[in-house]
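> This is the structure alone, sequence omitted:
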């Protein structure tokens, strides 16, 4: 592999992931490398990276992250990034004669409500659409470019929780409804996972000299040629030496906030990044690596060793929402009441027995009456 080739070093990635107990296995890793080589040979990519693997109920997705050369691939990205609003405008009904006649006879009151303007999607090579993503179900199959993601799709993806089927054209049946099919949902989840889990050692990247700090548009970065690496022991013990190099997605569904009401921006955040260049104390392990696992997105991992680092995701594409609800088991059933003569059910008496009992009760009542009369006589005497 030449220096200028965009083909990633999948073997090196697999080696370091194997040290952390991760990876896809040697056989599948080689097949993924050949599949990425096929992608690089067919697309004019300036950079390519194996993003990870998303599992599905019917088939899985191998995901590759690419960046086109300047002026390449933008026309196809625009076509693939058709918004749901464009689809709705194409599906407007043509038959309006009956409605027009009714409205002309008795015009209904017109509403003064104006819906908020839609949030525009971010352009190519910026924000959530900074990179282009390709997927395939198995190494050797053709790669499919995913469409550009819109803010509406990211906002809807945050409100639903769906397993992937492995079919890009499959509908996403959910509430609230998702504006797109599984290809759009997959692209939205990739953007969310990248923004939440892609980290790098502190100082590995730096902002370019032509970045507009005054405008708050620090969305590009480049490798720091003066980066000398960080001590593995310190990176394994402290999270302060790991930084997010992918922009955070705002609640608006974009990485860069836009004012849809056309009002002037009122406040901008300023971030001061201080470079830390501390020489490690003591001997540095030669072959040790530091591994970081995400608790928010299970399956996302990052490693760092010396001047090398990498990010990968292997999972179901779902965010962690807490332990599953397990209802309390009902108590054990109580033992039966001990059987005895006082609770034993007796047999019903026959007619003769009932008559005999009735006669005995009458004789007893008569005897009691005689006794009471004798007592009253004695008292009178």
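Okay, I see it. Keep in mind that this is a model prediction, so the values were computed, not measured.
> contacts and neighbour counts: CA atoms only from here.
Noted.
> Tell me where this protein has strands.
Assignment of strands within the chain using DSSP state E yields the ranges 45-54, 61-68, 132-136, 144-145, 199-201, 205-206, 222-223, 242-244, 290-293, 300-305, 308-315.
> And these: which comes nearest residue 104?
Judged by C-alpha to C-alpha, the one of the strands of the chain that comes nearest to residue 104 is strand 144-145, at 48.8 Å.
> now for that closest one, which elements pack on it?
Applying 3 or more C-alpha pairs under 8 Å, 6 or more residues apart in numbering; DSSP states H and E, one finds that strand 144-145 makes contact with strand 132-136.
> Buried residues of the strand it packs on, list them for me.
Of the residues in strand 132-136, 132-136 count as buried by neighbour count, 16 or more other C-alpha atoms under 10 Å.
> tilt between it and strand 61-68?
150 degrees (axes from the mean of the first three to the mean of the last three C-alpha atoms, to 10 degrees).
> also this one, for the comparison:
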């Protein structure tokens, strides 16, 4: 027989083998216990797995997606693409998967593309690069270019500030240049200058300092005064009508509020220039209102970040009289008064102002045509070669002090008729500040901090360097000078340097109660006997006075 045939088992041998493999009763019992425990473990783990999967399958209330599906797509994408260093870019892959879930549906006719902030801003700034179509035909462009224009050369200023490492990017400066051209074309301006840029939390402010043509502001002031007079007349008429109906009037209050410090007129003091602002180039330019002394004095006591919304309220203590538009105007006035400087001799006082009496406040100056410039080493050597060409703001909030105690002649006449003459109050001492064109060397330090820092734009090539001056009291204010050219710019948050953390002023002390005295203290009523005794004493005094008069008359008659 072959080996295969020899390996065939007989039925008897197979039965005996099966009998030998049958386990005993003890072994079968142990196996049953082991199987039951494994089943219990499997059921517990299955329950945990089901709970975990149910948690992962929960959909978000915001995006209506589940973490389970997101992880599945994430792992599928990683395994399909197998990127290098997947652990480093796993977050980007997750973000792309989420964005793909919210992609817009594609129309069969036209694709809908998502518009970004940069794209929407570029659409708005298209108007900067479109030249206005001239209605008149036959206009000579060469003559037009030769005419004087108030538009400043912003790119030249950016070129010099770029050497000092200060300023904005060239693209943004060119956009601002074009935006200023739109402002000059739309407003009757005599002068225009790029003042700077103030940063905000949600938006920024690009600021232009302008001077309107003569007569434009006067017309606006006349219109405002006429409106105020009409409002007063309406209020007086209403008061007369109410007076006819109401017979018994309540007693008039004797309280006299503190006099209001009036604002300075246009083209003088803190309102010498007009300011326009916009959030981005090609946006609408908004004209800021004139600043008042109350706004400046309150702005010195608070510290607020700008939001980028001109109509946003200013919530502070002490309360600010206005919104963000007024707060921005107050900060511009403070920064201009403290940081606008020029080389010594570039400006000079006119002949008329030199002939004025001593003590008079000089408010204007003129450009010196004979100015030849100061060498850069001398500008960097001494602060006395730089001067302030903007008026100092007094603690009152004005550049020229106003006597609030002084009254009009009409008020004096009324008081003389109604009341007796009283002692004149002590005259207030007028507030005095440094005059115009004061050298920077006279500026005082603040807690050991120098107010100015000077440097050259380049130490490697000093013969072609320019002089750069930085304000330490107003971080972000810069000035450059080279030859006969100089310029000021501010790029910052609009806050003054403070050596300590800002803390709001404390609330005023609680008002004390009315002082007790004979006029306010309640006195006990006298008795009948006390009243009779008082009357008797008064009668005796009167009788004695009459007797003295009679005796005097008799003596006079005897002498005659």
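Ah, there it is. Remember, predicted model here, so these are calculated numbers, not experimental data.
> follow-up on the earlier one: export the strands of structure 1 to TSV and tack on distance to residue 255 of structure 1?
Compiled in TSV, the strands of structure 1 are given as follows (distance: least, C-alpha to C-alpha, whole Å):
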stretch	distance to residue 255 of structure 1
strand 45-54	20
strand 61-68	18
strand 132-136	16
strand 144-145	22
strand 199-201	16
strand 205-206	18
strand 222-223	18
strand 242-244	13
strand 290-293	24
strand 300-305	21
strand 308-315	20
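> Out of these, which is closest to residue 17 of structure 1?
For the strands of structure 1, proximity to residue 17 of structure 1 was assessed by C-alpha to C-alpha; strand 300-305 is nearest, at 7.6 Å.
> Where in structure 2 does the closest one fall?
When strand 300-305 of structure 1 is aligned against structure 2 using TM-score structural alignment, it corresponds to residues 477-482.
> Equivalent analysis for stretch 26-42 of structure 1, please.
Structural correspondence for stretch 26-42 of structure 1: residues 170-186 of structure 2, per TM-score structural alignment.
> Mean distance of the matching stretch to its aligned residues in structure 1, please.
Taken against structure 1, stretch 170-186 of structure 2 registers an average deviation of 0.3 Å after superposition, with mean C-alpha distance after the TM-score superposition for structure 1.
> in that stretch, what's buried?
Buried positions in stretch 170-186 of structure 2, judged by neighbour count with 16+ other C-alpha under 10 Å: 173-184.
> and if you look at stretch 428-439 of structure 2?
Under the neighbour-count criterion of 16+ other C-alpha under 10 Å, stretch 428-439 of structure 2 has 435-439 buried.
> Run through who's touching that stretch.
By C-alpha atoms under 8 Å, 6 or more residues apart in numbering, the residues outside stretch 428-439 of structure 2 that reach it are 344, 347, 361-363, 383-396, 401-403, 405.
> Now the buried members of those residues.
Neighbour-count burial within the contacts of stretch 428-439 of structure 2 applies to 344, 347, 361, 363, 383-394, 396, 401-402; the criterion is 16+ other C-alpha under 10 Å.
> quick one on the thing from earlier: mind reading off the mean deviation between the match of strand 300-305 of structure 1 and structure 1?
With mean C-alpha distance after the TM-score superposition for structure 1, stretch 477-482 of structure 2 averages 0.6 Å from its match.
> which residues are in contact with that stretch?
Under the contact criterion C-alpha under 8 Å, 6+ apart, stretch 477-482 of structure 2 has outside partners 160-161, 166, 339-341, 343, 373-376, 466-471, 486-492.
> now do 6 Å
466-471, 486-490 (C-alpha atoms under 6 Å, 6 or more residues apart in numbering).
> can you count the residues close to the alignment partner in structure 2 of residue 210 of structure 1?
When the structures are aligned by TM-score structural alignment, the residue of structure 2 matched to residue 210 of structure 1 is residue 352. For residue 352 of structure 2, the neighbour count with other C-alpha atoms under 10 Å is 7.
> likewise the one 5 residues further on?
Around residue 357 of structure 2 there are 8 other residues, counting by other C-alpha under 10 Å.
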